[in-house]
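# Following is a predicted model, sequence given first.
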Amino acid sequence: MLLKRLFRLFSNDLAIDLGTANTLVHVRDRGIVLNEPSVVAIRTGSLSPGKTVLAVGQDAKLMLG
């Protein structure tokens, strides 16, 4: 029992819900610490080779046109 309590002091229990609209992260004893839209804005094109992440979450959702 003591070892179990000691282990809890040095670890975080998280739950991640990768929902269709929002991504939620819940931390034990703190509750929901992240609730953001599941959106990523990516730049592609000839000016920059490859893909570049411009924004995630609410910032990316605001960029939807």
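Sure thing, it's come through.
# CA only for contacts and neighbour counts going forward, please
Noted.
# tell me the contacts of the residue sitting nearest the centre point of the chain?
Using CA atoms, centre = their mean, the residue of the chain that lies closest to the mean C-alpha position is residue 23, 6.1 Å off. Under the criterion of CA atoms under 8 Å, 6 or more residues apart in numbering, the contact list for residue 23 reads 16, 17, 34, 35, 36, 37, 38.
# let's bring in a second model and compare:
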Amino acid sequence: MNKKSISSIINWMSGDIAIDLGTANTLIWLKGKGIVINEPSIVARTIHDDNIVAVGNEAKAMLGRT
């Protein structure tokens, strides 16, 4: 899940939406579509300036990398 896909979902919020910010996974459910996102609740950031570089599956794939 990248920043662009998150933005497109947020911009589409004219219908009903449910967000579950779980400990292990974050789920987003849309009325008429069901669960549209089910990804790990993890964020990758730079050590020096705390910039976010990835979220969800992409961030999980980076886990343990320096």
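Received it, and whenever you're ready, just let me know what you need. As the structure is a computational prediction, the values presented were derived from the model and not from experiment.
# In the contacts of residue 23 of the first structure, which residue is surrounded by the most others?
Neighbours were tallied for each of the contacts of residue 23 of the first structure (criterion: other CA atoms under 10 Å), and the maximum of 19 neighbours falls on residue 37.
# which one of the contacts of residue 23 of the first structure sits closest to residue 63 of the first structure?
Compare each of those with residue 63 of the first structure using CA to CA and the shortest gap goes to residue 37, at 12.2 Å.
# what's the matching residue for the closest one over in the second structure?
In the second structure, the residue paired with residue 37 of the first structure according to TM-score structural alignment is residue 40.
# can you check residue 22 of the first structure too?
If you follow residue 22 of the first structure across to the second structure using TM-score structural alignment, you land on residue 25.
# Kind regards, and thank you for your time.
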